[in-house]
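Novice: Pasted the sequence and its predicted model underneath.
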Amino acid sequence: MTQSSVLINASDVTLAGTLVVPDAAKAVVIFVHGSGPMDRDENSKGAKLNIFNTLADAFAEIGVASLRYDKRGVGASGGDFKRLRQSEMVADLVACIAWVQAQGLGPIYLCGHSEGTAIAPAAAAQADVAGLVLLCPYLTSGPDLLRWQARNAQTDVAGLKGLTGLVARLITKVFGGPVALQEKLIARVLGGNSDFVWLAGKRVPARWLRDFLTADVAALHRTNQRPTLVLAAGRDCQCPPADAADIARMNPQARLAQIDDLSHLLRATSEFGFMDYKRQLSQPMDTRVAGSVCAWLAEKT
């Protein structure tokens, strides 16, 4: 097996990534990030998920190569993340697909997590892709998804105990609770065309968010009729688990899998909500995720 750092030209920027090639590779997977300033391992400053590097190792063991890359404007990749648009994320992925095709590693699969489950089918519609893996996908519209997440966060705040809970509830009285803040954010982003908006004293990048809020995700999933593994996390508080079944029903070549005690971070949990995230991040990704994806890939390749 070889693992090498690579550079990929994507229109106006250069993307930096890691290519893993096992001996006698029979297929290759390109990873597609979730939301936020994610690097090639799907890590950010505030959350070390280590999802893509973990999956890359598992895929190599079954003879599947992989490419993972730093998102535009993150890590060693060029560009300005704060002005990133969804269309640029799709274009970057299409450029990666073309680059991987030139390596001659076999059929190409895309593995998206969270927002990556919308970027992957959008790119697949423009390229030669054998199939998709969708981890924690969503079908709900952008505005309704943000509202659903905010309601979950507000429930968490209401349940906080002691001084922490008191402080959190005082803050919500000053700035508004998660639901009210999310409504303000949606209105401000959709009500203008500026690159940034202000919310609760913070400057929020608006270009990507405007694309996210107006994207027709349902159309993307209806268009995808490739072999697809749709994996739902039963305790996902960021992407409704029920969306996965609806996505699978749109595609006769889709297979639905659900891990009931899994969170959006692909960790095991007994709780629904954001409050267990800190503990979860101290644990590795649940091995059942790699097991499910590897079994499906082995069958397809």
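Specialist: Great, that's in hand. Numbers count the residues shown, from 1 in each chain.
Novice: can we go C-alpha only for contacts and neighbour counts from here?
Specialist: Will do.
Novice: residue boundaries of the strands in the stretch 151-300 of the chain?
Specialist: Ranges of strands in the stretch 151-300 of the chain, per DSSP state E, counting those that start in this stretch, are 196-199, 202-205, 228-233, 254-259.
Novice: Report the separation between residue 237 and residue 277.
Specialist: Residue 237 sits 11 Å away from residue 277, taking Cα to Cα, to the nearest Å as the criterion.
Novice: In addition, the following structure is provided for comparison:
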Amino acid sequence: MNIDKAHSDQTYWHCYHDPSLLARVLAVVQTRHLQSTGVELHIDLYQQTDPAAPVLILNHGGGGYGGLFVGLALAFYEQGYTVIVPDQKGQGRSGGAMGDFTVAEAVQNVVDVAAWAMQEFAGPLYLCGGSIGGGLTYAAAAVMASQGKPPLAAVCLNLYDFGDPVTGLAFTRFAALAKIPGLARACRTISGLLTKLAPRLRLPYRPLARFENMMDERDLAMGFYAKWQADPLTLRTVTARYFASMLNTAFAIPLEANTDVPVLVINQKRDKMVQPRLTLECYQRLSGQKDYVEIDWGHFSLLPQFNAELIVLGQQWISKVTRAV
């Protein structure tokens, strides 16, 4: 597909996917809307006819939205799951000014979608997310656990602690600065002051991280990066309050205190966007029932082989957790 041709904001995501996959997705995906954090969230729903089918919520990261996850969503749907893929506030097709949100609001979006899912469907609930969405997945599961309603399990493709300014800074293009003693905490203080003075000051988003390394060479060879750069629904700027929240939003239950949420952490050995050691260090801090797997991929991929590997790992983990209940 020629990405220079006109696309509506709502359908641009079609250009990322093979026509045969797209046809299968469009045959089953439905749209729902949900009020959360003062805006209307857009939700892609892949619904099983059996209301007791297991339910999986997929959470996107900061470089994307639900339209990029359709291959993975469809793969889980074809394994018998009802799959729910929300766009977070100020991202993708959801309401709110683009790029104007906080980590806490994104977490609340996931919590609200989970509450809606538990009302709508009778099956066991699982949370899954990748990149920043991996951290949001644990953060939302922790909020739910603190309310006495944890998901049955979580799968985190990457795990980052947004309450630790060292980890938060290391996530960015300026990761080397995190090694300077005290600098990360100084950045947290300065960003907090900036937020008080000008919370909606616009900052360029794409220079903050190595988005050119979001995929490894297999996806890049298929022209992904050019499509992503032209996507009208991917973030170009974010507000100062978002940046500050990346450095100062503690989990409702710290990683070290987790007891109620079984967590599978998946780490990508080829990741050149974010150092794999960040996810490994967060996993090592994590308490409770957990498991860790390394895969031979970059930060993210749209390829069916990538989705198939995640399906196998997710199914194995969910089966293990279910047997233990």
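Specialist: Yes, it's here. This structure is a prediction, so every number in the text was calculated from the model and none was measured.
Novice: Just say which of the strands of the stretch 151-300 of the first structure is most tucked in.
Specialist: Comparing those by mean neighbour count (mean count of other Cα atoms under 10 Å), strand 228-233 ranks first with a mean of 25.
Novice: by contact count, what packs against it?
Specialist: Judged by 3 or more Cα pairs under 8 Å, 6 or more residues apart in numbering; DSSP states H and E, strand 228-233 of the first structure is in contact with strand 131-135, helix 241-249, strand 254-259.
Novice: and the shortest one with helix 241-249, angle?
Specialist: The directions of strand 131-135 of the first structure and helix 241-249 differ by 170 degrees, with axes from the mean of the first three to the mean of the last three Cα atoms, to 10 degrees as the criterion.
Novice: So which bit of the second structure is strand 131-135 of the first structure matched to?
Specialist: Counting by TM-score structural alignment, strand 131-135 of the first structure falls onto residues 153-157 of the second structure.
Novice: average gap between the matching stretch and the first structure?
Specialist: Once fitted to the first structure, stretch 153-157 of the second structure is off its aligned match by 0.6 Å on average (mean Cα distance after the TM-score superposition for the first structure).
Novice: gap between that stretch and the chain center?
Specialist: Stretch 153-157 of the second structure has its C-alpha centroid displaced from the chain centroid by 10 Å (Cα atoms, centre = their mean, to the nearest Å).
Novice: Same check on stretch 262-281 of the second structure?
Specialist: In terms of Cα atoms, centre = their mean, the centre of stretch 262-281 of the second structure is set 13 Å apart from its chain centre.
Novice: what does that stretch contact?
Specialist: Outside stretch 262-281 of the second structure, the residues that touch it by Cα atoms under 8 Å, 6 or more residues apart in numbering are 138, 152-160, 167, 170-172, 209-214, 216, 283, 288-299, 317, 321.
Novice: now stretch 103-118 of the second structure
Specialist: 34, 36-37, 41, 55, 57, 59, 86, 88-89, 125, 136-137, 139-141, 143-144, 162, 242, 245-246, 249.
Novice: Apply 6 Å and report the result again.
Specialist: 36, 88, 136, 140, 245 (Cα atoms under 6 Å, 6 or more residues apart in numbering).
Novice: quick check: it aligns to which part of the first structure?
Specialist: With TM-score structural alignment applied, stretch 103-118 of the second structure matches the range 86-101 in the first structure.
Novice: right, and the helix or strand after whatever helix or strand residue 108 of the second structure lives in?
Specialist: According to DSSP states H and E, residue 108 of the second structure maps onto helix 103-120. Using DSSP H and E, the helix or strand that directly follows helix 103-120 of the second structure along the chain is strand 125-130.
Novice: how far off helix 103-120 does that next one point, in degrees?
Specialist: Per the same axes, to 10 degrees, the angle that strand 125-130 of the second structure makes with helix 103-120 is 150 degrees.
Novice: Tell me the counterpart of residue 225 of the second structure in the first structure.
Specialist: In the first structure, nothing lines up with residue 225 of the second structure, judged by TM-score structural alignment.
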